[in-house]
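A.B. asks: What follows is a predicted protein model with its sequence.
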Amino acid sequence: MTTEVPAGLRERKKARTRAAIRDAAMRLFTEQGYAATTVEQIAEAAEVSPSTFFRYFPTKEDVVLTDDVDPAVVAAIRAQPPETPVVDAVLAGMRQVFEQLTEEEWAGERRRQRLFDEVPDLRARQLQQTVAAVDLLAGVIAERLGRPADADEARTLAGALVGVTLTFLRPGEAVSFHLEDFDRVRRALISLRDHLAPL
């Protein structure tokens, strides 16, 4: 008789394996450099096979590029009360997720950002992630507005939110967005709305 592993246990095991691969990769990237580190070395350090590595990350780049925070932010935005204005719901969701990050998670994000600064190939693909972030944010904004996922209104607001957020990044810091910056983003969005209104 075959005993099926409960879904919750299976998901936790997958999350542990994924975290082990990422931790091993980041450690090796720090110790011997990104370019010198191979998938085979990462798999060995994580005590998995190379084929298991590729089940979790399509390429070595994806170990660094995959952002675990974005899906959590989308879930937090969805969880905001339906009567909350869209911008407030987005900012509240973002704040909620960032406030709950542990020091270990912040340290991991700092390592990730340093690699973007140091590795040109990663930096180029990071630009693609900005577009993906707009897509993700536009989807959840469209849900809250009751519009189709590709609605121009949702994409415009998502682009404005991402663009305004980028203006407050602090040069030279590995993780340069701080909790107090959420209020600055909100004020900037109100200013943008007021300046655009007469047009």
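C.D. replies: Great, that's in hand. Numbers count the residues shown, from 1 in each chain.

A.B. asks: only C-alpha atoms for contact and neighbour calcs from this point on.
C.D. replies: Noted.

A.B. asks: Is Asp121 in a helix, a strand, or coil?
C.D. replies: helix (DSSP: H, G, I helix; E, B strand; the rest coil).

A.B. asks: Could you measure from it over to Pro58?
C.D. replies: According to Cα to Cα, to the nearest Å, Asp121 and Pro58 sit 16 Å apart.

A.B. asks: and Val175, what is it in contact with?
C.D. replies: 109-110, 113 (Cα atoms under 8 Å, 6 or more residues apart in numbering).

A.B. asks: which of those residues tops the neighbour count?
C.D. replies: Gln113 (20 neighbours; other Cα atoms under 10 Å).

A.B. asks: put this beside the first:
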Amino acid sequence: MSTSKLSGGLRQRKKAQTRLAIRREAFRLFDERGFADTTVEQIAAAADISPRTFYRYFNAKEAVLICDQSGPIVDAMLKAPRDLSPVAAYRHAVNAYFGSLTDEEREDAIIGQHMLYSVPEARGLLYSEYVHMIDLMADALVVRPKAPSDAAECRVIAGAIVGVLMAASDNTPLPEDALARSLDILAEKLHR
């Protein structure tokens, strides 16, 4: 393996560790002081970084609550076996994503999502994240072999999948079983 690949891997791990440390300190402060009474400066100080560094990782205080699952799940969807339908490819991607989480990452995701659902200021961000996931997924579906070639149809299928995710996950962090059952229903209804 080349030195650049090693340093890229190390760099990515350090970024992930810093991101996790920022989220942890933010969660702790939100729990102690409340979301509204916690500032970015306080989070940065607790995480032993500058506010400027905070903004390199998160564009707003509310963004700390987002687990950033969309990119990895859509990437896994693109890598799913080519013979899978769009819904089956998404299920495969979700299983791969959940299966790859360490205990620490799983705990972080659950805490963040619990707070995300309970902080009114973050609801708009959650909506934006769902729309972003629809965009990413629609683009990914265009290259899947069993997906329609029409961009509008891909967007509708992506919207249906994300709608199922929204219905299964509202106030339920990492809803693996509920999501699996809901995806079964969607797959059955799409193939009638």
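C.D. replies: Sure, I can see it. Predicted model, so just to flag it, every value in this text is computed and none were measured.

A.B. asks: Just the TM-score for the two chains, thanks.
C.D. replies: TM-score for the superposed pair, counting by TM-score structural alignment, normalised by the length of structure 2: 0.83. Supporting figures: 188 aligned residues with a Cα RMSD of 2.7 Å.

A.B. asks: Please narrow the contacts of Val175 of structure 1 to those residing in helices.
C.D. replies: 109-110, 113 (DSSP state H).

A.B. asks: TSV for these, including distance to Thr165 of structure 1?
C.D. replies: What follows is those, written out as TSV (distance: Cα to Cα, whole Å):
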residue	distance to Thr165 of structure 1
Glu109	17
Arg110	18
Gln113	16
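
A.B. asks: Of the residues you listed, which is the nearest to Ala20 of structure 1?
C.D. replies: Using Cα to Cα, the shortest approach to Ala20 of structure 1 within these belongs to Glu109, at 15.6 Å.

A.B. asks: Relative to Arg144 of structure 1, how far out is that closest one?
C.D. replies: From Glu109 of structure 1 to Arg144 of structure 1 the distance is 29 Å (Cα to Cα).

A.B. asks: Which of the contacts of Val175 of structure 1 are conserved in structure 2?
C.D. replies: Contacts conserved in structure 2 for the contacts of Val175 of structure 1, using both residues aligned by TM-score structural alignment, their matches' Cα atoms under 8 Å: 109-110, 113.

A.B. asks: does Ala149 of structure 1 count as helix, strand or coil?
C.D. replies: coil.

A.B. asks: wait, what's in contact with it?
C.D. replies: 138-140, 142-143.

A.B. asks: out of the residues you listed, which are buried?
C.D. replies: 138-140, 142 (16 or more other Cα atoms under 10 Å).

A.B. asks: Which of those fall in helices?
C.D. replies: Per DSSP H, the buried ones among the contacts of Ala149 of structure 1 map to helices at 138-140, 142.

A.B. asks: So which of the residues you listed is the closest to His195 of structure 1?
C.D. replies: Ala138 (22.2 Å).

A.B. asks: The closest one and Gly8 of structure 1, how far apart?
C.D. replies: Ala138 of structure 1 is 29 Å from Gly8 of structure 1, by Cα to Cα.
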